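Undergrad: Whatever this is, show me its structure:
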Amino acid sequence: MIKATPFDFPYDGRLVAENTALVVIDLQQDFLSTTGYFARKGYDPSPLRAILPAVSRLIAAAREAGVSIVHTRQGYRADMADMTPYEKWRRRRAGLDGTEILLRSGPGFQIAPEIDVAPQDIIVDKTCNGAFTYTDFELVLRARGITHLLFCGCTTDVCVHTTLREACDRNFQCLTISDACASGDGRAHEAALHMVTVEDGVFGVLADSGAVIEGLSRLGNKAR
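TA: Below is the predicted model:
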């Protein structure tokens, strides 16, 4: 089990590598760079970049334990055919017209080079904040027998939390890794982490990366 709040994960004590995935949300250049979407909206991307070492350690531990790794990327088609009028209006309002920011054709759509993406990893491309909406994410998880999800990435209050809520509603067992998630808004980050634990874990549990890595190391030892 993994030491967590408000209870250790998973609740029934049965953590199995083959049924578990580490979900790395949107660690793309558009959110992490000083010229990407996040920075253009006036947010400081440095808190997002600060979690990269912890995420890298988690990925390494997950690989060693035999846990699946899923990366998500947010962005629209190059022709913007999948973008609603409201989303186009927000894009103009943000001064992004004429740029490739948040488009799948742009360099900012790619995952940051600091993140190790292996050929066997799963990549889910999405247009919405939640990774389940209009994607094959759930189908892939069900096909692989994955029932337990460990969340990290950015941003805590938007894409991480939206995907977490979607997962909980689909009866996945969820753990959010507190020091491997980040937001440009400190208050929103803290509120999002707090919301995980309310009502005795309505959105699963909260743990730090050290506890998760320790738990994953025990899975790896069992496999050997």
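Undergrad: switch to C-alpha atoms for all contacts and neighbour counts from now on
TA: OK.
Undergrad: Do a quick rundown of the helices in the protein.
TA: Along the chain, counting by DSSP state H, helices occupy 29-32, 37-40, 46-49, 52-65, 85-93, 137-143, 161-169, 186-201, 209-223.
Undergrad: Another sequence for comparison is provided below:
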Amino acid sequence: MSRAALVVIDVQESFRQRPIWAHASQPDIVDQVNRLVDAARRRGDLVVWVLHAEPGTGGVFDPALGHVRLIDGLAPAAGEPTLVKTSHNAFTTTNLQQVLTLAGIREVTVCGIRTEQCVETTTRVGCDLGYEMTFVTDATVTFPTPHRDLPADAPLERILADPRTLSTADIVARTEYALAGRFATVRTVAELTDPVAVGA
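TA: The predicted structure follows:
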């Protein structure tokens, strides 16, 4: 029995419904995730799929609208659990910890959307719960993030034009600095899937 799991977080259609998707940091996220999933399955690792839902909100994360589903090209295999969360991290509002405990998992690799939000938060909580966490930077997605003083309803054009907007490159770099050596080992898809790199 494997002691490792891959947790795929919020790679769902909801995000593609927003105009800012055109500015995603990793537009080939489906291919990147599939590379990790294929490698995990070959090793016999557990693959867990997580979706984010905000019932009753009428927004893109409201299950009633039909967008709370994996992006086309991703599909769980038989026996791979799909959990639905309502918090930022994948532990608090799901039975993820129970799933991992019952499977004897001690090492958890995470990927998904968004880099600095749900994926990073899951990484931090997982570390605090005692798991050995691996954060796969180039299998996460983030978006340009507006300054806190910008109105919540600011149009995308204004967000992109604002010099205070944090770029996706800056967000990824900040997340790596915050996690590495503290909460997780930061790796790339190639490092986890390339036979030469894996064996190094």
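Undergrad: rewinding a little: quick check: which of the helices of structure 1 is buried the most?
TA: Counting by mean count of other Cα atoms under 10 Å, helix 29-32 has the highest mean neighbour count of the helices of structure 1, with a mean of 27.
Undergrad: Contacts only, for the corresponding residue of structure 1 for residue 39 of structure 2.
TA: Counting by TM-score structural alignment, residue 39 of structure 2 corresponds to residue 61 in structure 1. Residue 61 of structure 1 sits next to 213, 216, 217 when contact means Cα atoms under 8 Å, 6 or more residues apart in numbering.
Undergrad: in structure 2, which of those remain in contact?
TA: On the basis of both residues aligned by TM-score structural alignment, their matches' Cα atoms under 8 Å, what survives of the contacts of residue 61 of structure 1 in structure 2 is residue 213.
Undergrad: ok, residue 205 of structure 1 touching residue 168?
TA: No - in this structure, residue 205 of structure 1 is not within contact of residue 168 by Cα atoms under 8 Å, at 11.1 Å.
Undergrad: Could you name every residue contacting both of the two?
TA: By Cα under 8 Å, 6+ apart, residue 205 of structure 1 and residue 168 have these common neighbours: residue 174.
Undergrad: between the helices of structure 1, which gets nearest to residue 111 of structure 1?
TA: When these are compared by Cα to Cα, helix 29-32 sits nearest residue 111 of structure 1, at 6.1 Å.
Undergrad: on contacts alone, who are the packing partners of the closest one?
TA: helix 37-40, helix 46-49 (3 or more Cα pairs under 8 Å, 6 or more residues apart in numbering; DSSP states H and E).
Undergrad: Could you export those helices as a markdown table, including distance to residue 18 of structure 1?
TA: Shown next, in a markdown table, are the helices and strands packed on helix 29-32 of structure 1 (distance: least, Cα to Cα, whole Å):
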| stretch | distance to residue 18 of structure 1 |
| --- | --- |
| helix 37-40 | 35 |
| helix 46-49 | 29 |
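Undergrad: May I ask you to name the longest strand in structure 2?
TA: Secondary structure assigned by DSSP state E gives strand 132-141 as the longest strand of structure 2.
Undergrad: Tell me the residues of structure 1 aligned with that strand.
TA: Strand 132-141 of structure 2 corresponds to residues 173-182 of structure 1 when matched by TM-score structural alignment.
Undergrad: How about stretch 73-88 of structure 2?
TA: Aligned using TM-score structural alignment, stretch 73-88 of structure 2 spans residues 114-129 in structure 1.
Undergrad: got the contact list for stretch 181-188 of structure 2?
TA: Contacts of stretch 181-188 of structure 2 (Cα under 8 Å, 6+ apart): 123-124, 127-128, 132-139, 176, 179-180.
Undergrad: what do you get if the cut-off is 7 Å, keeping everything else the same?
TA: Here stretch 181-188 of structure 2 makes contact (Cα atoms under 7 Å, 6 or more residues apart in numbering) with 123, 124, 127, 132, 133, 134, 135, 136, 137, 138, 176, 180.
Undergrad: Can you convert these into CSV and add a column each for distance to residue 23 of structure 2?
TA: Conversion of the contacts of stretch 181-188 of structure 2 to CSV gives the following (distance: Cα to Cα, whole Å):
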residue, distance to residue 23 of structure 2
123, 24
124, 26
127, 30
132, 32
133, 28
134, 25
135, 22
136, 20
137, 17
138, 15
176, 20
180, 26
